[in-house]
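Peer 1: Sequence first, predicted coordinates after that:
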Amino acid sequence: MTGLTQRRREPGEEPRPDDPDREPPYLDLDRLEARAREVLAPPVYDYYAGGAETESSVQEAPQAWRSWRLRPRVLRATQADLATTLLGTPVGTPIGIAPWAYQGMAHPDGELATRRAAARVGALMTVSTSATHSVEEVAAAAPDAPAWFQLYRQHSPEHTADLARRAGAAGYRALVLTVDLPVLGRRRRDLRNDFALPAGLRMANHPAPDDRPALSANASTSWTFDDIARFAEISDLPVVVKGVLRGDDAVACARAGASAIWVSTHGGRQVDLVVPSAHALPEVVDAVRGEVAPDGSDVEVYVDGGVRAGSDALVALALGARAVFLGRPTAWGLAVGGADGVAAVLTGLSEELAHAMTLCGVATPHDATPDLVVRAGWLPR
C-alpha cells in the first residue's frame, strides 16, 4: 500500500516483521480505518463513519455479503481481466468510487486527490454535489478520465438545473440522481457533535448563503419519476438513479428514462433497519431484466454498501451488478495517504477481485453469472 507507511525508517533500514507500523502485504481495511480515526478530528470521523439512528444498517451491510457463498468453477485455466464498460465507457476495473461529501475534511486536496487516484487506477469516480471543489475543478484534475456527477436537489430548481448543465458541459459521462434523501437521515453522531463544515472549507457547488433563494411554502422537497427524463434533457447525459432498493421502483425508474439503477442504502445514513444492498440487489436485477435504456441498450445495475473484500465484489457481479462502488474505504485511504491512499484501496480490492475470479474460473466481470453464487441457508437471513 504505497504511500501509507506511517513510521519514518532510517535510510537503508528494512522493515521488521514485528514492526507495528509495517504495512501488511494485503489491504487491511480495519487497520486503515483505525489509522484514519487517529488523524481525523472526532466530529469528522463520526461524520464519515456514522449512520442513521442505531446504525444497525451500517453494521449489517458488510455481513450481508457474507450471507452468500461462491460456487467455483474448476479446470478453467484463466487470467482474470477486470476491464469492462459502464454506460459504454471503458474502465479498468468494475470497482469504482461512490459519491461522498466534503472530502476536503479528509485531506487538503479533497476531491482533486480522489479524482487523480481513480484516473491512475482506471476506476470511475462519482463526484458529489456536496464537494469541497467545484464541478469544473474536479473534472479538470484528470480531464481524460471518466467520471459521473451525483446530483442532489439544491436550494432552488434553477440552481439544480444549472448544476446538471454544468456537469454535462464539464465532460462528465453521466448524471447520478440520488433519490433516497427527501429529508436528511437522523444521524445521532452528527446531532451530538453539532456537526458543521470546518472553517476554511466550502460547499463549492452550493450557492453562497446570501444568494440562496427562499423556497416557497408550496415547493416540493422531492423529485418525481418525471424528473429523470427532464434531467437527462437538461444535462444531455444518461441518468443513473441511485438509492433504489425495490424491484417495482427500479422498473418505474427505467420506464421513466433511467439508463441505470444504483442499488444503495446511502451508507446506512438515511433509513435505519433498511434492507441491505446485498439482499436488495437480486430483486432489482430480476425486475429490470429486459428493460431498455433510452439509447436502446439494456438498463444496467450497480451497487454499493459494505463491500470490503474482493470476494464481496465477485458476489455482487455474480448477482447481476455491472459495477460495485466504495464509499468509506476510500475516505479512510484519502485521510491516511491522500491520492496514494485512495489508489491503494482501489488497487488492493481490484487485486483481490481478480484473485477471486481466477480461483472461481471467471475470466471477465461479464462471466460472473448467477450460477456462481448460492444463498447460505445455514446463516441468518
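Peer 2: Perfect, thanks for sending it.

Peer 1: Every contact and neighbour count from this point should use C-alpha atoms.
Peer 2: Will do.

Peer 1: How many neighbouring residues does Arg69 have?
Peer 2: 16 (other CA atoms under 10 Å).

Peer 1: for Pro42, same thing?
Peer 2: Pro42 has 11 nearby residues by other CA under 10 Å.

Peer 1: quick one: it from Arg189, how far?
Peer 2: Pro42 is 10 Å from Arg189, where distance means CA to CA, to the nearest Å.

Peer 1: would Ser284 count as being in a helix?
Peer 2: No, residue 284 isn't Ser; it's Val. Yes. Counting by DSSP: H, G, I helix; E, B strand; the rest coil, Val284 falls inside a helix.

Peer 1: That one against Ala254, yeah?
Peer 2: No. Using CA atoms under 8 Å, Val284 makes no contact with Ala254, being 11.0 Å away.

Peer 1: Below is structure B, check it against A:
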Amino acid sequence: MAPITSAWTRPALSTGSHQSLGSSPAMIPSSIPNLTGSTTGSRNLDGPLPFSLVSSFLMFAVMGVTKAWAFNPFLTRSFCVKGNREFTELVRQLSKSNRQSYARNEGMRPLITYSNHVATVDDPITWSTLPISLIANNRTSRWVPSTREIVFNTPLKSWFFGNGQSICIDRGGGIWQEGMNASIEKLKRGGWIHIFPEGKINQHTKIARFKWGISRLLHEVLHLNPTIVPIYVRGMEQVVPLDPVTRNTYSPVRDRDLLVAFGNPVDGAEVVRLSGTDRRVDHSTAGLKENERDSSLTKTVSDEVSHLDSFGLPMYSPLDVSSPPDEGSPHHHPSDSLRSRIQRSLTTDTLRTKLVELQRNAESWWEEELKKRGKWQRKGVLDVTKFRVD
C-alpha cells in the first residue's frame, strides 16, 4: 500500500529538547518505556517486561472492578453499548497486522480514538465494554494523555496511572509539549492513543470545541494511514456528577443509565479529505497579497461559527489562527506556519462534526433501546447542564 502523504509538515523539533517522561519520578514511574525517544532505535512493541506485567495486572484489576459495577443490575439500571464487537475485531486485526509489519520491519498502522468527556469514569467504563483479554493486555490496550494536575500530582497516582498506560500532559502546555511528542511516538510504533479533545470534563449535552492536539496527532502520522474512531458516551455524568459549587466529584451514584457508542472507523486521509484542507486553504490564499492573507484565512475558519459551545466559546476552532503565538508562549514553535494552523483548525472541526453526528445517531438508538428494555424514560436524571469544568 502506497504511503499517504499530507501537505502539512511537522516542524523540526530539536533533539536536544527531548526528555524522557521517565526522567521525572514524581510524575512518571521509571519502569515506563521511554516514549519520547527516537523510533529509529529499539522497536520493542511491548516495553520492558516489568512494565508489561505491572501494566497488564493493573488494567485487569481496574477492568474487573469496573465491569462488576457497570454490568451489575443492582448498581446500574441499564448499560447500552453499540458497536463494541466491531471495534474489538478492528483492534485485533490492527494488532495482528502490525505484528506482521513489525516482523517485516515495515511501518505499522496506528489507531486514534476520541470521545466526549463527561466524567472522571469515562475511560474505565468505556473500555469495560471490551473483552478483558484485549484491554488488560498492554500490547493491545490504549494509551491516554492525562493531565498532570489531576492524574500525575502525587507519586502514588503517577505510578498507578503511568502503569495504567496514561501519558502525562500539562493543561495549557500547547500541542508541542513532551506529552504530545510521546503520544506521537506511540502512534508511530503502531500504538493506540485515546484522547479527549474537549480538554476538560464537560457535562453539558452540547459537545465543546475541540483542542488542536488531536489534529496534530493525526497529521504527524498521516503517512502511516491511521485509523480514526469516534466514541460517544453518556450517563457517566449521572454516576459522578460534578458539584455545582466546588466542581468536585464524590461517591458514585447507583441505578443510572449508561451509554457507550463506537462510531465507524475512518482512514486519516479521508478525514483530511472531508475537511477540504488543501482546497480551502489554497483557494483562500490564491492571488492575495501577504497582508491580505490573514483576514481571508481567518474568515475561512469562522464562516460557520454562529453558535457557542458549553463553555461559552465558539464551537469551531480559534478564529485568530492567522496570528502566530508569541515566542514565549507554549503554543509557539519556530517552524510552525499559517498554513499548518489553518489545516489543524479545519481537521479539528471535521473530527468534532463526526462526533456530533455520532451523538445524534447514538441518542436516537439509545432511546429506542431503553424503550425495548422497558426503561424509558431515563431514571433520576440530574440537571448537570450548568456543570462545565472539573
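Peer 2: Great, that's in hand. Just so you know, these numbers come straight off a predicted model, no measurement behind them.

Peer 1: Quick check: TM-score for this pair?
Peer 2: The TM-score (TM-score structural alignment, normalised by the length of structure 1) is 0.28; 167 aligned residues with a CA RMSD of 6.3 Å.

Peer 1: joint contacts of Val284 and Ala254 of structure 1?
Peer 2: Residues touching both Val284 of structure 1 and Ala254 (CA atoms under 8 Å, 6 or more residues apart in numbering): none.

Peer 1: for Val324 of structure 1, helix, strand, or coil?
Peer 2: Quick answer, by three-state DSSP: Val324 of structure 1 is strand.

Peer 1: ok, longest helix in structure 2?
Peer 2: In structure 2, with assignment by DSSP state H, the single longest helix is helix 338-372.

Peer 1: what packs against that helix?
Peer 2: strand 76-82, helix 213-220, strand 227-234, strand 256-262, helix 268-275, helix 277-285, helix 290-302 (3 or more CA pairs under 8 Å, 6 or more residues apart in numbering; DSSP states H and E).

Peer 1: Also compute the angle for the host helix or strand of Asn98 of structure 2 relative to strand 256-262, please.
Peer 2: Using DSSP states H and E, Asn98 of structure 2 maps to helix 84-103. Angle, helix 84-103 of structure 2 to strand 256-262, by axes from the mean of the first three to the mean of the last three CA atoms, to 10 degrees: 40 degrees.

Peer 1: Please tell me how far Thr298 of structure 2 sits from Ile132 of structure 2.
Peer 2: 46 Å.

Peer 1: whoops, I mixed them up, Met63 of structure 2
Peer 2: 7 Å.

Peer 1: of the two, who's got more company?
Peer 2: Met63 (23 against 17).

Peer 1: Give the other helices and strands that the host helix or strand of the more buried one contacts.
Peer 2: Using DSSP H and E, the element containing Met63 of structure 2 is helix 49-70. Packing contacts for helix 49-70 of structure 2, counted by 3+ CA pairs under 8 Å, 6+ apart, involve strand 76-82, helix 122-127, helix 132-135, helix 155-163.

Peer 1: closest to Thr285 of structure 2 out of the ones you listed?
Peer 2: Each of the helices and strands packed on helix 49-70 of structure 2 has some distance to Thr285 of structure 2 by CA to CA; the shortest is helix 122-127, at 41.2 Å.

Peer 1: In terms of secondary structure, what does the closest one contact?
Peer 2: helix 49-70.

Peer 1: ok, back up a step: any chance of JSON lines for the helices and strands packed on helix 49-70 of structure 2, columns distance to Glu363 of structure 2?
Peer 2: Conversion of the helices and strands packed on helix 49-70 of structure 2 to JSON lines gives the following (distance: least, CA to CA, whole Å):
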{"stretch": "strand 76-82", "distance to Glu363 of structure 2": "11"}
{"stretch": "helix 122-127", "distance to Glu363 of structure 2": "16"}
{"stretch": "helix 132-135", "distance to Glu363 of structure 2": "26"}
{"stretch": "helix 155-163", "distance to Glu363 of structure 2": "31"}
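
Peer 1: Go through these and name the closest to Asp257 of structure 2.
Peer 2: In terms of CA to CA, the element of the helices and strands packed on helix 49-70 of structure 2 nearest to Asp257 of structure 2 is strand 76-82, at 4.7 Å.
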